[in-house]
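**Q** Sharing a model prediction with you, sequence too.
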Amino acid sequence: MLGLKGEVPPPDSPSRGQPAHDRSGPQLPDRGRPPWSVPARARNATVDRSAPRNARSPGRHGRSTIRSSGEYTVGRGGAGKGDLHVAEIKVYGASWCPDCRRAKRFLGDQRVPFEWHDIEHDPDGVNVVQARNNGNNVIPTIIFPDGTFLSEPTNEQLAEKIGLERMAMMHVYDLIIIGGGPAGLTTSIYAARENLQTL
């Protein structure tokens, strides 16, 4: 098309009768919903707002229940998730006892539910402890669902009793290699040649 003076219009000029497009910015593709909208499955998702791990619910006579719903690693013959229920493991001790606090912390860290009995406020708990320790107040005394018990157990004894797998068989290593790339592989080869205990 020629202009009034025979000039040819620029190629990007809109032809007569066609609407001009807005060139103020890039155009967003129309996918049927705004780009910020949430997908339907996300809108319909259910969020678990249950009580946090190791939430305490006070009981009577100095007892409290430690609840937990997480996963924990168990070995062969150990109880799996769902086999150990709240109050099946009973821990008898006192708030001032460091070994009792350690045992409670270990069970809590491993997400094993148990019921705590403070024998200073639970006369029946004193009788339970003395009946299993030849009349002595040995704490912590931990009673398991099968009727067996441990008195002043170490963390290793507790782990073995409840069937926890031990992921590392040594406490001290000469060298710990992080990463499986060429550098880590080469380092592990040379460490083995030097008889270094390597993880």
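**A** Cool, got the structure.

**Q** C-alpha from now on. contacts and neighbour counts both.
**A** Noted.

**Q** Can you list the neighbours in contact with the strand or helix carrying Asn127?
**A** Using DSSP states H and E, Asn127 maps to helix 123-132. Outside helix 123-132, the residues within contact range by C-alpha atoms under 8 Å, 6 or more residues apart in numbering are Tyr92, His117, Asp118, Ile119, Glu120, Gly135, Asn136, Asn137, Val138, Ile139, Thr141.

**Q** Distance of the second one relative to Ser64?
**A** Using C-alpha to C-alpha, to the nearest Å, we find His117 at a distance of 7 Å from Ser64.

**Q** The two - which one has more neighbours?
**A** His117 (28 against 18; other C-alpha atoms under 10 Å).

**Q** Shouldn't that one be within a helix?
**A** No. Applying DSSP: H, G, I helix; E, B strand; the rest coil, one finds His117 to be strand, outside a helix.

**Q** Now do the contacts for it.
**A** Counted by C-alpha under 8 Å, 6+ apart, His117 has contacts Gly62, Arg63, Ser64, Lys90, Val91, Tyr92, Gly93, Ala94, Gly125.

**Q** neighbours of Pro145, just the number please.
**A** 12.

**Q** Below is structure B, check it against A:
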Amino acid sequence: MPTESFTMYTTTWCPFCRRLTSDLAAAGIDYTNVDVDDDREAGELVKSLNGGNRVVPTLVFADGSSMTNPSIDEVLERLAG
């Protein structure tokens, strides 16, 4: 499967983030993780992508496109192509 790098914006307390993190690990997909509770600028970026709401997980791909709270299947489809 072709891979594309992405950054996933998360928090430690978000159950959806934990689930997607686990699913990505099981699929062997590498990415960069940024905790928006620890990085104010990252939190502002996430808000700018989600209509002013700090919704996580938010994934941002190398081409600048993003996905908010995707399933593992949606991520795999995006990475495939």
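**A** Done, it's in. The structure displayed is predicted, hence computed values, not measured ones.

**Q** Quick TM-score on the pair, please.
**A** Aligned and superposed, the two chains score 0.89 in TM-score terms (TM-score structural alignment, normalised by the length of the second structure); 81 aligned residues with a C-alpha RMSD of 1.5 Å.

**Q** A strand includes Val60 of the second structure, no?
**A** Yes. Under three-state DSSP, Val60 of the second structure sits within a strand.

**Q** Grab the nearest non-local neighbour of it.
**A** The spatial neighbour of Val60 of the second structure that comes closest, neighbours along the chain excluded (C-alpha to C-alpha, 6 or more residues apart in numbering), is Ser66 at 4.3 Å.

**Q** Which position in the first structure pairs with the one you found?
**A** In the first structure, the residue paired with Ser66 of the second structure is Phe149, using TM-score structural alignment.

**Q** Next, please give the residue ranges for the strands of the first structure.
**A** Shown for the first structure, the strands assigned by DSSP state E span residues 55-58, 63-67, 90-93, 114-118, 141-143, 149-151.

**Q** Might you report the residue contacts of Pro2 of the second structure?
**A** Leu79, Ala80, Gly81.

**Q** Spatially nearest residue to the last one, not counting backbone neighbours?
**A** Translated: Gly81 of the second structure. Going by C-alpha to C-alpha, 6+ apart, Gly81 of the second structure has Pro2 as its nearest residue, at 7.8 Å.

**Q** Now do the contacts for the residue located most distally from the centre of the second structure.
**A** What lies farthest from the middle of the second structure is Met1; by C-alpha atoms, centre = their mean that is 18.9 Å. Neighbouring residues of Met1 of the second structure by C-alpha under 8 Å, 6+ apart: Leu79, Ala80.

**Q** ok, 10 Å please
**A** The contact partners of Met1 of the second structure, by C-alpha atoms under 10 Å, 6 or more residues apart in numbering, come to Leu76, Leu79, Ala80, Gly81.

**Q** Just flag the most distant two among those residues.
**A** Leu76 and Gly81 (8.6 Å; C-alpha to C-alpha).

**Q** which of the strands of the first structure sits most buried?
**A** strand 90-93 (a mean of 26; mean count of other C-alpha atoms under 10 Å).

**Q** Give the aligned range of that strand in the second structure.
**A** Mapped onto the second structure using TM-score structural alignment, strand 90-93 of the first structure spans residues 7-10.

**Q** What's the average distance for the matching stretch when superposed on the first structure?
**A** Comparing stretch 7-10 of the second structure with its match in the first structure after superposition yields a mean distance of 0.6 Å (mean C-alpha distance after the TM-score superposition for the first structure).

**Q** What are the contacting residues of that stretch?
**A** With C-alpha under 10 Å, 6+ apart, stretch 7-10 of the second structure has contacts from 16-18, 20-21, 30-39, 42-43, 45-46, 54-62, 66-69.

**Q** one step back: can you list the strands of the first structure in JSON lines and add distance to Ala42 of the first structure?
**A** Listed next are those as JSON lines, based on distance: least, C-alpha to C-alpha, whole Å:
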{"stretch": "strand 55-58", "distance to Ala42 of the first structure": "29"}
{"stretch": "strand 63-67", "distance to Ala42 of the first structure": "29"}
{"stretch": "strand 90-93", "distance to Ala42 of the first structure": "41"}
{"stretch": "strand 114-118", "distance to Ala42 of the first structure": "36"}
{"stretch": "strand 141-143", "distance to Ala42 of the first structure": "45"}
{"stretch": "strand 149-151", "distance to Ala42 of the first structure": "48"}
